[in-house]
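**Q** this one's structure only:
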């Protein structure tokens, strides 16, 4: 068995990151993913570089393994008919066109469910299919700004800062996976498909979790706190003799052990620091004391001492250091794949470790249109018809 989703066919007409990231996860789990790309330009991320490897952009390669690629002109009548044939034999459509685009082409959910009543369509947009912003384009950066995320990211006295990766896209991809798997379960019970309306904005707002809850309960607008935590102290970065590390003291018992390790057991006995609520109130006094205590040893020395005492901590690794970490290597989070043009293609692994149906890296990120002919042949088109499609710029 290739995976938990073996036998599930996904028609993916999404581009860039949120949709492709979602379909890659489902592909890792065994689904058959057909990536449909524009017949002239393909997924935009194919050109998002450098870096490139043998003409393939690193950006594209990060989110497109375990897929087949075919090109298709969805504005042509022949292209629409091909798409409908694919949908008739498929289970899921993932799309991230602007609201209403597929509907105008006669390929919206209401149209396609007439062909396949069991169809599940995941429609990813910036702001959703309803509401005053439904027709606006949505990009990760814009969503990070409008959702409030940037207002709480960065140093207290600095400017708002975006997260270093397209986190709104990634979260939306994950939420879309959850929605699709839920819809598949519903379909298994009742035999009916449905449309999933999911937006980057909604997903990013949902991810604000305790910060949003703090505002809703207190009425106080959260502010940027840099590397500090709004509810827990000490829970931040600290300098050592050779760099910075993160210390995350999550409860009073940990604080007692932490105080002993840094040579200040008296801190845990002082009334203003004994409990987290008091530490939060008196952090301006406590933090400098801890900073002074940590300057006397290296990151490695403190890590060993904190690990032995059960104090959550970790050095601030760069990406190169992260991929060299023995834990990352042991967990299979760095994977080598075969590729027709790239020698020793390396990609990040999957965090999904299923004991009975493990994920597999079966297919390299496809070349542009690599499987167009074979997919068309599979759904009944002859070599002559495929040649004519090429001549008429249908594929």
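**A** Received the coordinates, thanks. Computed from a predicted structure; not experimentally measured.

**Q** when you work out contacts or count neighbours from here on, use the C-alpha atoms and nothing else.
**A** Fine.

**Q** from residue 286, how far off is the closest residue to residue 235 other than its chain neighbours?
**A** Leaving aside its sequence neighbours, residue 235 sits nearest to residue 248 (Cα to Cα, 6 or more residues apart in numbering; 4.2 Å). Between residue 248 and residue 286 the computed distance is 15 Å (Cα to Cα, to the nearest Å).

**Q** which one's more surrounded, these two?
**A** residue 248 (20 against 17; other Cα atoms under 10 Å).

**Q** wait, that one sits on residue 236?
**A** Yes: at 6.5 Å, residue 248 counts as touching residue 236 under the criterion of Cα atoms under 8 Å.

**Q** show me what contacts residue 204?
**A** 143, 144, 147, 149, 168, 171, 172 (Cα atoms under 8 Å, 6 or more residues apart in numbering).

**Q** burial measure for residue 318, as a count.
**A** 8.

**Q** name the residue closest to the centre of the protein, please.
**A** Nearest to the geometric centre of the chain sits residue 170, at 2.3 Å (Cα atoms, centre = their mean).

**Q** which other helices and strands contact whichever helix or strand residue 336 is part of?
**A** Per DSSP states H and E: residue 336 is located in strand 334-337. On a contact count with 3 or more Cα pairs under 8 Å, 6 or more residues apart in numbering; DSSP states H and E, strand 334-337 meets strand 345-348.

**Q** buried sites along the helix or strand that the strand it packs on is followed by?
**A** Downstream of strand 345-348, the first helix or strand assigned by DSSP H and E is helix 372-378. Neighbour counts over helix 372-378 (16 or more other Cα atoms under 10 Å) mark 372, 373, 375, 376 as buried.

**Q** contacting residues for the nearest residue to the first one once chain neighbours are set aside?
**A** The shortest distance from residue 372 to any residue other than its chain neighbours is 4.0 Å, reached at residue 70 (Cα to Cα, 6+ apart). Residue 70 makes contact with 34, 35, 36, 37, 368, 369, 370, 371, 372, 373, 375, 395 under the criterion Cα under 8 Å, 6+ apart.

**Q** A further structure is provided below for comparison with the first:
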């Protein structure tokens, strides 16, 4: 792991240094987009409701000392400003802040910003180069646009939920809020594409990222398989149907190891490694098609071997024989793993209440201008005075607005 650079060794400003992003909205889809841009160096100003803030501040099963660990990640590298967008004075301030921005990120239900006088036409009139990134369940138009659209609904309607889980159970959840994060990633890509186009045209535009479409976008050849061949993908659990061996296998010490050796040459190496070299020439398993047809039989043979080995020994044996293998990692394995340490995949950041907090680093890595985690999710309104001072407001002005509940 790596720690935050000291004042003597300041971090790289990141490739998006100099860009200003204003983030509205809450929970995950919009804020994760803001996190991605902030990780790469953008100045992200997060506008939050006074007294409440982003509900994500309260989320997470574990909240040591009342602190949301989830917020410490998603809120990192952002400046928190409290602003009541339901009041005219708050809306005026928001327009002033947005007038200085390159990108506005929002994930309210379509039409919400328009009701607050913060629609794109209004904002573009004061900031023609503004790029508005809009993340929603179903997009900004179409018959479903006004529906409430959580990430889980997008996962269901985008085709992911149906193919996740064991075939004997109902459709399963992946285990993370993948619909929200996929929509955020597509939104960030769209923002960067719009920035590039702005260099040519000099104009901003709207980036419309729908959760269900983001999920659909990663569903491989699911649609043409049905439309052309009449093939419907089903839940398959841990296996890749008709591609064997590719599965998780038990070890003697109760751990799970994933082995992927479906190519002929790789399977031959696996067969030798488990002391069964004759399997590579056995007609039942000698070819890719044959192994796929007898997938369960082959998995039983491999599992019999893996069950006799400690996970560490099994992994070492297969690596020595050039067989792709990996233990199923939990955080405890991640924090101890030499590859994670060598690439600084996990960083540690100082939190004002919790002390040193480990979290995922910034990805992907850039060779010259790598992004970095500069601070964890801030306290609610921590940067209100700072940002409003940048807008030209005096401390007395800010105090008055705070007393009236506008900030």
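**A** Thanks, I have the structure now. Everything numeric in this text was worked out from a predicted model, so none of it was measured.

**Q** contacting residues around the residue nearest to the centre of structure 1?
**A** Residue 170 of structure 1 neighbours (Cα under 8 Å, 6+ apart): 17, 18, 21.

**Q** how about the nearest residue to the aligned partner of the first one in structure 2, chain neighbours excluded?
**A** Counting by TM-score structural alignment, residue 17 of structure 1 lines up with residue 28 in structure 2. With Cα to Cα, 6+ apart as the criterion, residue 28 of structure 2 has its nearest non-adjacent residue at 6.1 Å, and that residue is residue 180.

**Q** what residue of structure 1 matches up with residue 257 of structure 2?
**A** Counting by TM-score structural alignment, the partner of residue 257 of structure 2 is residue 245.

**Q** can you report how many residues lie near the nearest residue to its match once chain neighbours are set aside?
**A** Residue nearest to residue 245 of structure 1 in three dimensions, not counting chain neighbours: residue 315, with 4.2 Å by Cα to Cα, 6+ apart. Using other Cα under 10 Å, residue 315 of structure 1 has 16 other residues around it.

**Q** would you mind finding the match for residue 315 of structure 1 in structure 2?
**A** Under the alignment by TM-score structural alignment, residue 315 of structure 1 pairs with residue 327 in structure 2.

**Q** pull the contacting residues for that match.
**A** Applying Cα under 8 Å, 6+ apart, the residues near residue 327 of structure 2 are 255, 256, 257, 258, 311, 315.

**Q** residue 88 of structure 1 maps to what in structure 2?
**A** So, by TM-score structural alignment, residue 88 of structure 1 is matched to residue 99.

**Q** ok, its match to residue 262 of structure 2 distance?
**A** Taking Cα to Cα, one finds residue 99 of structure 2 at 55 Å from residue 262 of structure 2.

**Q** also residue 310 of structure 2?
**A** Distance from residue 310 of structure 2 to residue 262 of structure 2, by Cα to Cα: 23 Å.

**Q** quick one: which of the two has more around it?
**A** Per other Cα under 10 Å, whichever of residue 310 of structure 2 and residue 262 has more neighbours is residue 262, with 23 against 15.

**Q** does the more buried one really touch residue 244, like I thought?
**A** Yes: here residue 262 of structure 2 reaches residue 244: they are 4.9 Å apart, a contact under Cα under 8 Å.

**Q** count of neighbours near residue 273 of structure 1?
**A** There are 23 residues near residue 273 of structure 1, going by other Cα under 10 Å.

**Q** give the contact list for the residue mapped onto it from structure 2.
**A** Aligned counterpart of residue 273 of structure 1 in structure 2: residue 285 (TM-score structural alignment). For residue 285 of structure 2, the contacting residues are 279, 291, 294, 298, by Cα under 8 Å, 6+ apart.

**Q** out of those, list just those in helices.
**A** 291, 298 (DSSP state H).

**Q** what's the farthest-apart pair in the contacts of residue 285 of structure 2?
**A** 279 and 294 (12.5 Å; Cα to Cα).

**Q** ok, back up a step: Throw the contacts of residue 70 of structure 1 into CSV and include distance to residue 130 of structure 1, thanks.
**A** Formatted as CSV, the contacts of residue 70 of structure 1 follow (distance: Cα to Cα, whole Å):
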residue, distance to residue 130 of structure 1
34, 28
35, 27
36, 26
37, 27
368, 34
369, 34
370, 36
371, 36
372, 35
373, 38
375, 35
395, 33
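
**Q** report the buried members of those.
**A** For those, buried by 16+ other Cα under 10 Å: 34, 35, 36, 37, 368, 369, 371, 372, 373, 375, 395.

**Q** and the end-to-end length of stretch 194-211 of structure 2?
**A** 19 Å.

**Q** in it, which residues are buried?
**A** Buried residues in stretch 194-211 of structure 2, counted by 16+ other Cα under 10 Å: 194, 195, 198, 203, 204, 205, 206, 207, 208, 209, 210, 211.

**Q** roughly how far is stretch 202-222 of structure 2 from the heart of the chain?
**A** Relative to the chain's own centre, stretch 202-222 of structure 2 is displaced by 15 Å; criterion: Cα atoms, centre = their mean, to the nearest Å.

**Q** make that stretch 169-179 of structure 2, sorry
**A** Worked out by Cα atoms, centre = their mean, stretch 169-179 of structure 2 lies 15 Å from the chain centre.
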